[in-house]
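1. Got a predicted model here, sequence first, then my questions.
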Amino acid sequence: MGLLVNGEWRDQWYDTEKTGGSFERTKTSFRNWITPNGAPGPDGQDGFPAESGRYHLYVSLACPWAHRALIFRKLKGLEEVISLSVVDWFMGENGWEFSDRQGTIPDTVNGASKLYEVYLKADPTFTGRVTVPVLWDRKTGTIVNNESAEIIRMLNTGFDAFATRQAPDFYPADLRGEIDAINATIYDAVNNGVYKCGFATKQEAYERPFHALFEALDELEARLSNRRYLMGERITEADWRLFTTLVRFDAVYHGHFKCNLRQIADYPNLFGYLRELYQWPGVAETTDFHHIKHHYYESHATINPTRIVPLGPDQDLAGPHGRERLKAA
């Protein structure tokens, strides 16, 4: 993964020597907000009004952060409201690129061949990592937001007037404090924890997040023993934020990122929960294991220099999940 420095592309990986061998994720840069009427966002960010056909979403099917946005676009019935581009699974010296391979969708808005060209159109002097998802505004010709946690909240309620299907409010007011708290724990130990294991370049820097990851998974296993979802009876954004890591875990993170103490399949409650979420209407359609496996195993040459993509595991996510024993949502 490269980055832009004052508008110039550089094929440059994270410098873990400066961080003692630890992987530290950089913050996203575009943080404006879409609201039903264009009012400012929750923290006073510039507001963009929700309109059908105005916004475009750039994603990778491999990326768990982009997968969140893709799931919300699907569950909220926004496929005809927000158009879509999908980058190639391979991320090489030019970062994310567009291609005509299976599962990809070209950039029909800006005609870019590389995602960093979209960033440069928004800001010709941009400095930072070029990441997905990206929410683009056709009308003003700029990036509204590239932070997945904020994009899913915009999709959750901002476009309700245009939605083609009914869906729950995944961030209900009465649960926001609890959702925010568990999101913070899961992000640090699980969502980002697998990356901290996989991209570490020193033993101690790998072992610390490894232990934190499996402590968190053990706690989640216990939590889900008597709750159907993380918040109890209601499915929320916290579940979908966790799902996109769980669904990649056994296929990629367990081996490729050395997160190999246990698989998700070894946790009865977590695995049943993963199966239920995967079987939620529309979600399996957003999950592409070919893109997922080929991205990680082919793109990270420092971890997998042969770029051989494993054929396993043989994992049946369509089987019975057994979550009916808990109180129905």
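-> Cool, the structure landed.

2. contacts, neighbours, all on C-alpha from now
-> Noted.

3. now Met154: how far from Glu147?
-> The gap separating Met154 from Glu147 is 11 Å, by C-alpha to C-alpha, to the nearest Å.

4. same thing with Arg248?
-> Using C-alpha to C-alpha, Arg248 is found at 20 Å from Glu147.

5. These two: who's more crowded?
-> More crowded of Arg248 and Glu147, by other C-alpha atoms under 10 Å: Glu147, with 22 against 19.

6. In which helix or strand does the closest residue to that one other than its chain neighbours reside?
-> Leaving aside its chain neighbours, Glu147 sits nearest to Thr28 (5.8 Å; criterion: C-alpha to C-alpha, 6 or more residues apart in numbering). Assigned by DSSP states H and E, Thr28 falls within no helix or strand.

7. what about Thr28, how many residues close to it?
-> Neighbourhood size, Thr28 [other C-alpha under 10 Å]: 15.

8. Could you do Arg325 as well?
-> Residue neighbour count, defined by other C-alpha under 10 Å, stands at 10 for Arg325.

9. repeat for the one 4 residues further on
-> The criterion is other C-alpha under 10 Å. On that basis, Ala329 has 10 neighbouring residues.

10. do the same with Ala69
-> 31.

11. How about the one 3 residues further on?
-> Close neighbours of Phe72, defined as other C-alpha under 10 Å, add up to 23.

12. Would you mind measuring from it to Trp65?
-> Phe72 sits at a distance of 12 Å from Trp65 (criterion: C-alpha to C-alpha).

13. got it, and Leu242?
-> Separation of Leu242 from Trp65 (C-alpha to C-alpha) stands at 10 Å.

14. neighbour-wise, which of these two wins?
-> More neighbours surround Trp65 than the other of Leu242 and Trp65, with 23 against 19 (other C-alpha under 10 Å).

15. Which SSE is immediately downstream of the helix or strand where that one lies?
-> According to DSSP H and E, Trp65 maps onto helix 64-75. Heading C-terminal from helix 64-75, the first helix or strand you meet, by DSSP H and E, is strand 83-86.

16. quick one on the thing from earlier: need the contact list for the residue nearest to Glu147.
-> Thr28 makes contacts with 129, 146-147, as judged by C-alpha atoms under 8 Å, 6 or more residues apart in numbering.

17. Among these, which ones are in helices?
-> The helices in this structure, assigned by DSSP state H, contain none of the contacts of Thr28.

18. Which member of those residues is positioned nearest Asn94?
-> Within those, the smallest distance to Asn94 is 11.9 Å, found for Arg129 (C-alpha to C-alpha).

19. what's the closest non-adjacent residue to that closest one?
-> With sequence-adjacent residues excluded and distances taken as C-alpha to C-alpha, 6+ apart, Arg129 is closest to Leu3, at 4.4 Å.

20. let's bring in a second model and compare:
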Amino acid sequence: MTNEFHKDGSFKRQVNRFTTPFGEQPGELPVEQGRYRLLWSPACPWAHRSVIVRKLLGLQDAISLGTASPIRPNIDRVDWEFSLDPARVDPVLGVTYISEVYKNADKEYEGRPTVPVLVDVTNNQAVYNDYFKLTNYFETVWAPFHKPSAPSLYPIHLREEIDSLNELIFEDINNGVYKCGFARSQEAYEQAFDALFARLDALEERLANQRFLFGDFVTDSDIRLYATLIRFDVAYYNGFNTNRNLIREYEHLWGYLRDLYDTPGFGDTTDFDAIKKHYHLSITIFQNNGGVKILPKGPDITALLLPHNRQSLSKQVGKFLIEEN
């Protein structure tokens, strides 16, 4: 396995192995309906955001979905298992572990088998696992398979700004919680902790006078932020020691999160049971209760359904930008 821990105790996420772009040029991955299967676990924030975008854009008929268990096969095996199916295999690919599609593509692959990963169903090989860019491909080159009136999540006039904000969200928040939780030195932990909450504080201020990160409509950036915020109180606050503030203690971030949770594609793809099982029963950092595995009783889902009144900050009706082709 790739070593993701540096000498200073900091956590450095592994580089993605399968990054060939989608497109029409020679050597690029063809954009074809039914050619690929998206493998995910609802526990994983990186995978969750790809599933949100897939649903918002109506790509369900173009790209099938395979769901792995949130529970690791065992402590020593860092893998994702299709144990939810009675046959204990993915019903389309016939594989038991996600690592199998990685090995099918590269027999020498030694990294962690991660989700999301797109698999070519013609040969059961992993072809794309770059979680950072996957949603952008769904939003652009996969446009021919979008549903009518699909929202514009990555509008051309905002792409440079969205890309810049996505980088900050990734470094300080999406990956920032992991840099806190997986730190192996006090210094590395505190550095990540301070960066995380400085960024959350900045976004709290940004959302004080606008409904979403770029104003009146949801963009790719909101989806990326949501995937971490919705897991924060139930998993990261205690488990990863990101315990300065709960998200529900922020006035604007909490209302913003409830607004998104109430949006089709967000709350209905959020599986708290899977999230809790993964972070509290599967990741070994939590196995410190004398061998007894405790699953948290919360969260109170009804709190996410309280009125948020975020629409009062919006100049337009609805939550999405619809652009004319």
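-> Structure's in. What do you need? Predicted model only: the values in this text are computed from it and were never measured.

21. before we move on, the earlier item: the helix holding Trp65 of structure 1 vs structure 2, average distance?
-> With the two structures superposed, helix 64-75 of structure 1 lies on average 0.6 Å from its match in structure 2, counting by mean C-alpha distance after the TM-score superposition for structure 1.

22. now Leu304 of structure 2: how far from Phe272 of structure 2?
-> To Phe272 of structure 2, Leu304 of structure 2 is 12 Å away according to C-alpha to C-alpha.

23. That should have said Leu225 of structure 2, apologies.
-> Applying C-alpha to C-alpha to Leu225 of structure 2 and Phe272 of structure 2 gives a distance of 17 Å.

24. and after the lengthiest helix in structure 1, which helix or strand comes next?
-> Taking DSSP H as the criterion, structure 1 has its longest helix at helix 203-223. Going down the chain from helix 203-223 of structure 1, the next helix or strand is helix 237-248, by DSSP H and E.

25. how about the helix or strand following that next one, which residues of structure 2 does it hit?
-> Sequence order places helix 254-256 as the next helix or strand after helix 237-248 of structure 1, per DSSP H and E. The aligned range for helix 254-256 of structure 1 in structure 2 is 237-239, by TM-score structural alignment.

26. Run the chain-centre distance for the matching stretch.
-> From the chain centre to the centre of stretch 237-239 of structure 2 is a distance of 18 Å (C-alpha atoms, centre = their mean, to the nearest Å).

27. buried residues in it?
-> 237, 239 (16 or more other C-alpha atoms under 10 Å).

28. next one: stretch 43-60 of structure 2
-> Residues 43-60 are the ones in stretch 43-60 of structure 2 that count as buried (16+ other C-alpha under 10 Å).

29. check contacts around the counterpart of Ala222 of structure 1 in structure 2.
-> Using TM-score structural alignment, the equivalent of Ala222 of structure 1 in structure 2 is Glu205. Glu205 of structure 2 is in contact with His252, counting by C-alpha under 8 Å, 6+ apart.

30. roughly how far apart are Glu205 of structure 2 and Pro21 of structure 2?
-> In this view, Glu205 of structure 2 and Pro21 of structure 2 are 36 Å apart by C-alpha to C-alpha.

31. Show me where the stretch 1-150 of structure 2 has its strands.
-> 36-40, 64-67, 117-120, 125-128 (DSSP state E, counting those that start in this stretch).

32. Nearest to Thr284 of structure 2 among those would be which one?
-> Nearest to Thr284 of structure 2, of all those, is strand 36-40, at 20.4 Å by C-alpha to C-alpha.

33. Which part of structure 1 matches the closest one?
-> Going by TM-score structural alignment: strand 36-40 of structure 2 matches residues 55-59.

34. Tell me who's in contact with Val252 of structure 1.
-> Here Val252 of structure 1 is in contact with 292-293, 296-297 (C-alpha under 8 Å, 6+ apart).

35. Next up, the contacts around the residue lying closest to Met91 of structure 1 once chain neighbours are set aside.
-> Nearest residue to Met91 of structure 1, sequence neighbours excluded (C-alpha to C-alpha, 6+ apart): Ser299, at 5.3 Å. Neighbouring residues of Ser299 of structure 1 by C-alpha under 8 Å, 6+ apart: 90-92, 307.

36. Tell me how far Ser299 of structure 1 lies from Glu117 of structure 1.
-> Note on Ser299 of structure 1: its distance to Glu117 of structure 1, by C-alpha to C-alpha, is 20 Å.

37. re the thing from before, most neighbours of all the contacts of Ser299 of structure 1, which one?
-> Comparing the contacts of Ser299 of structure 1 by number of neighbours (other C-alpha under 10 Å), Phe90 comes first, having 23 neighbours.

38. That residue maps to what in structure 2?
-> So, by TM-score structural alignment, Phe90 of structure 1 is matched to Ile71.

39. now its match: how far from Ile285 of structure 2?
-> Separation of Ile71 of structure 2 from Ile285 of structure 2 (C-alpha to C-alpha): 14 Å.

40. repeat for Val234 of structure 2
-> Distance from Val234 of structure 2 to Ile285 of structure 2, counting by C-alpha to C-alpha: 15 Å.

41. Equivalent analysis for Tyr237 of structure 2, please.
-> Distance, Tyr237 of structure 2 to Ile285 of structure 2, by C-alpha to C-alpha: 13 Å.

42. and what of Arg37 of structure 2?
-> Arg37 of structure 2 sits 31 Å away from Ile285 of structure 2, taking C-alpha to C-alpha as the criterion.

43. again, but for Asp262 of structure 2
-> Asp262 of structure 2 sits 31 Å away from Ile285 of structure 2, going by C-alpha to C-alpha.

44. Hmm, Arg165 of structure 1 is touching Gly77, no?
-> Yes. Arg165 of structure 1 is in contact with Gly77 according to C-alpha atoms under 8 Å; the separation is 5.0 Å.

45. Stretch 285-300 of structure 2: end-to-end distance?
-> With C-alpha to C-alpha as the measure, stretch 285-300 of structure 2 spans 24 Å from end to end.

46. Pull out the buried residues from it.
-> Applying 16+ other C-alpha under 10 Å to stretch 285-300 of structure 2 flags Phe286 as buried.

47. Check stretch 131-138 of structure 2 too.
-> Residues of stretch 131-138 of structure 2 classed as buried: 131, 134-136, 138 (neighbour count, 16+ other C-alpha under 10 Å).

48. can you redo those residues as a markdown table with distance to Trp80 of structure 2?
-> Formatted as a markdown table, the buried residues of stretch 131-138 of structure 2 follow (distance: C-alpha to C-alpha, whole Å):
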| residue | distance to Trp80 of structure 2 |
| --- | --- |
| Tyr131 | 16 |
| Leu134 | 19 |
| Thr135 | 21 |
| Asn136 | 24 |
| Phe138 | 23 |
